[in-house]
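In: sequence and computational prediction follow.
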Amino acid sequence: MMKPSSVKSAKEVAQVYSDLAAYPVPQSAQLLPQYPFSDAIRTRCAYQVQDLASQKNRTLVKTAVVLPTGDLVDSDPVLRDPTTLWDVYCSVGDHRAVLLKLKAEGSGSDNADKFIVHVYNESRFIKSIDLSEKAKHGAVYGPELGACQWSYNEGHLLYVAEKKQPKNASYFAADTFSEESAGKPGEAKSVGKQYDSVEHFGEQLSEYKRPVLCTLDVDSEVVTVLDDGGILDGVLPTEPCWAPDDAGVVFVGYKELPYQLGVIYCNQRPSAIYYLDFRSGECAVIGHDTRAVSSPRFSPCQTQLVWLQNEPSGPHKQCRRLIWCDWATKDIRFIIDFVNQAGSAGFPGIYADSLPSRCWSSNCRTVVLSSINRSKDCLLAIDVKTKIGELLSLPPDASSAKVLDFHRDWLVVEASAPNVPPFIAAGFIDASKPLTSNIKWTCLTDCFKLNDIAWRVKQHTAKLAHPEFGNQLFESILVWPVDSSKKKDSKKGDEEKPAAITELPLPLIAFPHGGPNTSFTATYMRYVCGLARCGYAVLMINYRGSLGFGKSTVDSLLGGIGERDVSDCIQAVEETLAESASSADNSALPRLDGEKLAAFGGSHGGFLGGHLIGQRPGMFKAAVLRNPVINLATMVGGSDIPDWVYEQSGLPFSHDRLLDAETLALLWSKSPLSHASKVNTPTLVAVGLKDLRVPPQQGRELYRALRARNVPTRLLVCPDDCHPMSSVPVQSSVFVDIVLWFNRHVMGVTEEA
């Protein structure tokens, strides 16, 4: 058949991806110490671009200076040393530490990575310290669980590293049982244990097993492991920070369990805030020891401590409390509590993975953080005295923003919109004025707008009522291509003309997010913009269970997966199609083709995609599922979070729980695979072989079931990727495969080039 003009060839699809990959993605921004006798604000910005020629990510760094006049002066970007693990400045002086991770060549225990610290002041390089040579610990942890922080007196660095372990030795090595070897100092051996399994922190963190807190005396170059006496037995320390006056260390301690559960994307792991007092040598819990916590942050005046806290079970991401502690008295209070019901416009509560590493105003009264508010990432300022939170204004053209740094009342954020690639902006918060007053923002990196893409947030009232919470609200975000009367992309400040709605009825892709306890927010997503530029409208669905709508909305999905979330997805699609058909002039929505629907999703979004094509056979012309959950019964034994299966299915979890016939029957009834015999939708499945969250066997089960039933299917196996499937080769290549699959089975185009 003839190819419609809106359908792109493989070459054209690859070019779409290449164009979008050229937009940099911010990685971090740090406010630097001020120059003496200057009011200029310096910021070091790091952002990543995809180098498709070499199939690698490249990180660029530049320094941006905001002058008192508001003008911007910035340096040319330079490639960041890829071995950089940490790059930190002291809070008040001019010292800087850069911690490098030098990858070892070869394999085996004798080829461990090396860790080097370079120390600078404002004007020169001071020294280099080889941490590995000290032989006090193993690998240094990165930002996922670790920290690297200067002491208040600028004399020490605090960090997290792997506990030093005895060297594994074979029973048959020549010197294993020799008396000479046994007598060598520092040559502790672990004989015959080289194949023992060791518990770790799960998906993407499997190299982190036994963390210890360490300090480096920069002058003497002495490394001290703070737990050599065993005072932290049964506690796995992470996220440390210096206590006031460098008198000790405050940290997040995870409980050591019969087997460890995955931590990434999970903020409900049992943990507590601990204080290790250097003077007494004692370690005590601050607050409750039966909660889940993160992000201890001291105020600049060193008198107050805040952190985030929630329940240690249930949804894997939850509504959180902001906890405040008077450090002198250890008096603890809730500053922001859980919010159960938010309605259509009320404050829904805090939904944040962490607090910014620097989050306090200079007057030690306001804490600034990023939080999901329905379908947007918002900037939230909280007065710890009045316990009132206020939303801050966003940079121009942005619909969402996340805090990167907040210091000396200057706020640096990453901002974007569905048709605005992310950029970095800085603004000053004047504590003497209402927090909601407009902040004067300065863009530190280029701000572009994609004029050929439009978007809109849609609100829905769930038709399938919850027995306790009733008919709750949920939202979706529709993104679609439009005809642009000028060039596709424009920089901020360029003249913009209204874009006309495209004339062709558009195929629609239903795209529920993973999790399920996360949210799509009105931010830039490369894949979504790419699908739009390839002629598809994309409906990103925040079904019940999503964050940002109140605690009860998150809790409402427990026990209802495969039913309430599926119902919400179908309702969102049907209501969007109905509104499109009833819109007389298509001024609010594009014309959509209800006969050309597709399903797309990853993880729990893949779970929903599997349900959609099974529960509604014939409704969707094609499906693409990335690392999908397909069979809950087999997921229990293979995932790093077996508790997810039980909790989301409405069952209690304990480490000693075994599957029985009744539980297996329930899990099977909630699984997409139970509907496989009804599926007639051509389905592309992609899995990462290093995925510890959703084992690749899950996707293979569906692939085999569909192949056996002669349903067109294809399995993409990515040998070096884990759950996000975010490597450059996989991201770029799989995008083209996805579009070509939709072109063939939704649009009926068989040519691929």
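Out: Nice, thanks for sending it over.

In: from here on, contacts and neighbour counts on C-alpha atoms
Out: Will do.

In: which residue lies nearest the spatial centre of this structure?
Out: residue 265 (6.8 Å; C-alpha atoms, centre = their mean).

In: just checking, that residue touches residue 316?
Out: Yes: contact criterion C-alpha atoms under 8 Å: residue 265 and residue 316 qualify, at 7.1 Å.

In: please, which helix or strand holds the residue nearest to the centre of the chain?
Out: Assigned by DSSP states H and E, residue 265 falls within no helix or strand.

In: for residue 73, see how far away residue 176 is.
Out: 63 Å (C-alpha to C-alpha, to the nearest Å).

In: looking at these two, which one has more neighbours?
Out: residue 176 (18 against 12; other C-alpha atoms under 10 Å).

In: three-state assignment of residue 657?
Out: coil (DSSP: H, G, I helix; E, B strand; the rest coil).

In: what's the neighbour count on it?
Out: 10.

In: same question for residue 21.
Out: 20.

In: and whichever strand in the chain runs longest, what's buried?
Out: In the chain, with assignment by DSSP state E, the single longest strand is strand 283-298. By neighbour count with 16 or more other C-alpha atoms under 10 Å, strand 283-298 contains the buried residues 283, 286-287, 289, 291-298.

In: so who does the residue of the chain most remote from its centre touch?
Out: Distance to the chain centre peaks in the chain at residue 179, reaching 51.3 Å (criterion: C-alpha atoms, centre = their mean). By C-alpha atoms under 8 Å, 6 or more residues apart in numbering, no residues touch residue 179.

In: report the separation between it and residue 475.
Out: In terms of C-alpha to C-alpha, residue 179 sits 70 Å off from residue 475.

In: with residue 313 instead?
Out: Taken as C-alpha to C-alpha, the span from residue 313 to residue 475 is 26 Å.

In: what do you get for residue 143?
Out: 32 Å.

In: in terms of neighbours, single out the busier of those two.
Out: Of the pair residue 143 and residue 475, residue 475 is the one with more neighbours under other C-alpha under 10 Å, namely 24 against 12.

In: what's around the closest residue to the more buried one other than its chain neighbours, how many residues?
Out: Distances taken as C-alpha to C-alpha, 6 or more residues apart in numbering put residue 459 closest to residue 475, at 4.4 Å, once the chain neighbours are dropped. Using other C-alpha under 10 Å, residue 459 has 17 other residues around it.

In: try it against this one:
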Amino acid sequence: MTSAAVTSTIDEDVQEFHQYAASAVDLSMVHASQTSVLSVIRSCRNWDADQRQSYLYRFNIHGPMSRPATSMPPIPLDTSIKIYLPSPSGNKTIVVKEESMTGGDETASAKKTVVEVWHGPSLVRRIPINEKQHGKVINDAAGFGSPVWSPDETCLLYSAERVPPKTESFWTSTTESIPGNQTPVRGGNNVFGLGQREHWGERYYMQEPILDLYIMNLLSGKIGQIQNVPNCFSPSYDNGSESVTLGQAVWHPSGYKVAFTAWNAGLPRRLGMIYCRNRASKIYETSVRKLLQSLLDLAPTEDDARDNDFVCQSNNLPYARSPRYVQTGESDRLVFLGSERAFVSHDFCMGIYRASSSDTVDCIVPVVSRPIDTGPKLFGMGFPGLFLAQLPLYRSLNGYLVVTSIYGSVQRVLRVDCCTGKVDLISLPQLDETTSQSVCAFGPNGDMIMAATSSTKPASLWFVASESLTQESAGGIVAVDGREIAVFDPVAASVYSTIATTFDIPFKMKVLSVGPSKIDGATSDPIQSILLLPKEASTTKKVPLIVVPHGGPHSCTFSNFVPGFAYLASKYAVLFPNYRGSIGFGQAPADSLLTRIGNVDVQDVMTSTKFAIEVVPEIDGQNIGICGGSHGGFLATHCTAQYPDFFKAAACRNPVTNIASMLTSTDIPDWCFAEAIGHFDPDRYQGPTKDEITAMYEKSPISTVEQVKTPTLVALGKIDLRVPHSQGLEWYHILRSKGIPTKLLLYPSDCHALDRDTTEADHWIHIRKWFDEYLH
């Protein structure tokens, strides 16, 4: 092939991936106002700047269900805007910005945080955050939480970084102003816990580890701190409030009380937080009446005597998060996600609990061991339990709580009766069973805004009337009326090439289910897989298959649109096996993988692959590739070692290859113990025994690497704290020494997900070209 032809092929590949990246719809904020205006922030890729560009969309959703919503052109938001938060009524908006502190020096790089308060179209106040008050305002909806408006829209409740202690070297002295008039700790620059902070691992290494709660008066700009919870975890290896970090705060509807989540930050070692929800946490409630008096200059009242100290509402549950107030009858009750069992897996089935007036908690929806036979069903499977990060931020609808949860290989919207605990499936008749759906927002009248997406279609928004949400269910399914509000047009990611404003996705999707008889006996749980198949594939024009097991392993691939997967599926059949251990199928199947990684999960991937080849005649069973990241990379490397003649090519993204050596360098050493050994005690951190190291090694792909024959591409992020890049490097160098075709992609500024905008594009283009070379 000539140089010009190669360049032309590369250009076509880049343009094709550009189209999928431009079509992705990632929503970070959806808000419906009292005036029937829907505001949406969409995050779009910008390869030229190697960052995300946010656009504000507005839609007029007033009118009958048959009338389409009218939209206005999207507005690009300045990159200095970190938070854009309309008030519940829609009359006000908070904008949190990071502005340069240039002063007279234009080269200065320091940033200051400014909170802008907008009333309608008017900017009524700019409130600077003094560096002596607190650090960065936290906006982490799936983790430590996001700011929330007070019920009367006069105050903002939020979590922010605690100002770290000031340190200086032994041979310097300073007279500069110190937050809280602290004396600098001389010689503390390099002391762990002082100048060197112990963070929360992957993604959080630039964030201060201890977060406090604050209330801001949006009229005066005054800021008050809610006292941190002292010594609420035992044992604690730090002193006092240093052992607790606070977040996920919400207001009581009265406006005089707040509830929040407190995490244990005083363990012998802080463990990685992102993707890992088994971190010790409690739900607390406290009055803020006196604090509001000082912030709002209110006169004391007789109710001041009712102020209490912190009240733990989660009793002795090892995990509790996501507090919310729901209206049941005439009262508002505090509910939250929790578990009565201390799991060692990083994600698991959660229950919904309700705070009680006694020292106990009431379980509304329990943890589900295996899918329930009665009630709603999807793909023939009953309700598998709740698998979700957070409860949504809105008040309940006539006693119902509407949540988004993983349900097998899809994401669906469920209705929970907060009195009886009955769970119903909310279904839009216009959408296919395989379409994933999620709650985005509720309007002031109780009308719901839902996002719908599948692996073959980027997200669109749907409007659901409140009256249909509260109707009686039939067989556990509530069929609701809905109308499509918007299908988002593509947004170019680069000046490199243009994109088509409309185009047809060139593949289709199926959900495959492997029965127990084909796994390992009648007692086994069925395995679901998602298959993407190019539309041009046929029995006479068969296509190679790429198998993509997910990471975790306690995660799930559900039917949402991912540019990298779409890019592969335009040319290849792509199979996503949700092997045993995946979430969304009940807790027992997830537990069944513990101590059996490298065995059961590998068997399930191979069983799913062979089943797809057997039942889908358009697949070329002689041309199979495998691609996975993290634990998916663990499975990809294991499969090529255990089945050296089955796969023609492999691509691994930050793979786990040697658990024994990963143990001392990862931010989640508990994962290594839990998955390989089956136990971990966070209160008694210790090194592994000789037998435990042996077990970890024997369950790792490295133990059988000498059997590998498969050409392998390895993509690594050099600042990955979850699976350090030394894991993939070891695999790459061994294969290279064996003379196996290998290719290494090394990204100096990327962490575990390899999701910086240019990195995402670069490594997926490389991956598909790798399969182009070896799958014929």
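Out: The structure has been received and is ready for your questions. Model, not experiment: these values are computed from the prediction.

In: the first structure: which residue goes with residue 210 of the second structure?
Out: Under the alignment (TM-score structural alignment), residue 210 of the second structure pairs with residue 210 in the first structure.

In: just give me the neighbour total for its match.
Out: Here the number of neighbours of residue 210 of the first structure (other C-alpha under 10 Å) works out to 20.

In: repeat that for residue 542 of the second structure.
Out: Around residue 542 of the second structure there are 19 residues (other C-alpha under 10 Å).

In: which residues are in contact with it?
Out: 617-620.

In: which residue in the first structure aligns with it?
Out: Aligned partner of residue 542 of the second structure by TM-score structural alignment: residue 505.

In: repeat that for residue 386 of the second structure.
Out: Checking TM-score structural alignment: residue 386 of the second structure goes with residue 350.

In: if we can go back for a sec, show me the contacts for the residue nearest to the centre of the first structure.
Out: 316-317.

In: gap between the residue mapped onto residue 345 of the second structure from the first structure and residue 458 of the first structure?
Out: Aligned by TM-score structural alignment, residue 345 of the second structure pairs with residue 315 of the first structure. Per C-alpha to C-alpha, residue 315 of the first structure is found 25 Å from residue 458 of the first structure.

In: ok, the aligned partner of residue 598 of the second structure in the first structure - contacts?
Out: Here residue 598 of the second structure is matched to residue 562 in the first structure, going by TM-score structural alignment. Residue 562 of the first structure sits next to 608, 611, 670-672 when contact means C-alpha under 8 Å, 6+ apart.

In: from the residues you listed, which ones fall inside strands?
Out: Among the contacts of residue 562 of the first structure, no member falls in strands (DSSP E).

In: just the closest of those residues to residue 28 of the first structure, please.
Out: residue 608 (33.1 Å; C-alpha to C-alpha).

In: now that closest one: closest residue in space, sequence neighbours ignored.
Out: Spatially, and ignoring its direct neighbours in sequence, residue 608 of the first structure is nearest to residue 566 (6.2 Å; C-alpha to C-alpha, 6+ apart).

In: wait, the one you found sits on residue 613?
Out: No: contact criterion C-alpha under 8 Å: residue 566 of the first structure and residue 613 do not qualify, at 10.5 Å.

In: the two: which is more packed in?
Out: Shown here are residue 566 of the first structure and residue 613; by other C-alpha under 10 Å, residue 613 has more neighbours (26 against 22).

In: tell me the SS of the more buried one?
Out: Per three-state DSSP, residue 613 of the first structure ends up helix.

In: can you name the residues that contact the residue in the second structure that it lines up against?
Out: Aligned by TM-score structural alignment, residue 613 of the first structure pairs with residue 640 of the second structure. Contact partners of residue 640 of the second structure, counting by C-alpha under 8 Å, 6+ apart, are 646-647, 650, 708-710.

In: in a markdown table: the residues you listed, plus secondary structure, distance to residue 337 of the second structure and neighbour count.
Out: Formatted as a markdown table, these follow (DSSP: H, G, I helix; E, B strand; the rest coil; distance: C-alpha to C-alpha, whole Å; neighbours: other C-alpha atoms under 10 Å):
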| residue | secondary structure | distance to residue 337 of the second structure | neighbour count |
| --- | --- | --- | --- |
| 646 | coil | 43 | 18 |
| 647 | coil | 42 | 24 |
| 650 | strand | 39 | 27 |
| 708 | coil | 44 | 22 |
| 709 | coil | 47 | 21 |
| 710 | coil | 44 | 26 |
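
In: show me where the stretch 651-753 of the first structure has strands.
Out: Ranges of strands in the stretch 651-753 of the first structure, per DSSP state E, counting those that start in this stretch, are 683-688, 713-718.

In: okay, those strands in JSON lines with distance to residue 243 of the first structure and mean neighbour count next?
Out: Formatted as JSON lines, the strands of the stretch 651-753 of the first structure follow (distance: least, C-alpha to C-alpha, whole Å; neighbours: other C-alpha atoms under 10 Å):
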{"stretch": "strand 683-688", "distance to residue 243 of the first structure": "42", "mean neighbour count": "25"}
{"stretch": "strand 713-718", "distance to residue 243 of the first structure": "45", "mean neighbour count": "18"}
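
In: which stretches of the first structure form helices?
Out: Along the first structure, the stretches classed as helices by DSSP state H are 10-21, 131-134, 179-182, 526-533, 551-555, 564-582, 604-615, 632-638, 642-648, 661-669, 697-708, 728-745.

In: which of these sits most buried?
Out: helix 604-615 (a mean of 27; mean count of other C-alpha atoms under 10 Å).

In: distance check, residue 34 of the first structure against residue 440 of the first structure.
Out: Relative to residue 440 of the first structure, and taking C-alpha to C-alpha, residue 34 of the first structure is found at 20 Å.

In: quick one: map residue 324 of the first structure onto the second structure.
Out: Counting by TM-score structural alignment, the partner of residue 324 of the first structure is residue 354.

In: for residue 713 of the first structure, that is, sorry about that
Out: In the second structure, residue 713 of the first structure lands on residue 742 (TM-score structural alignment).

In: list the buried residues of stretch 112-129 of the second structure.
Out: 112-119, 126-129.

In: can you give me the end-to-end span of that stretch?
Out: Stretch 112-129 of the second structure has an end-to-end distance of 7 Å (C-alpha to C-alpha).
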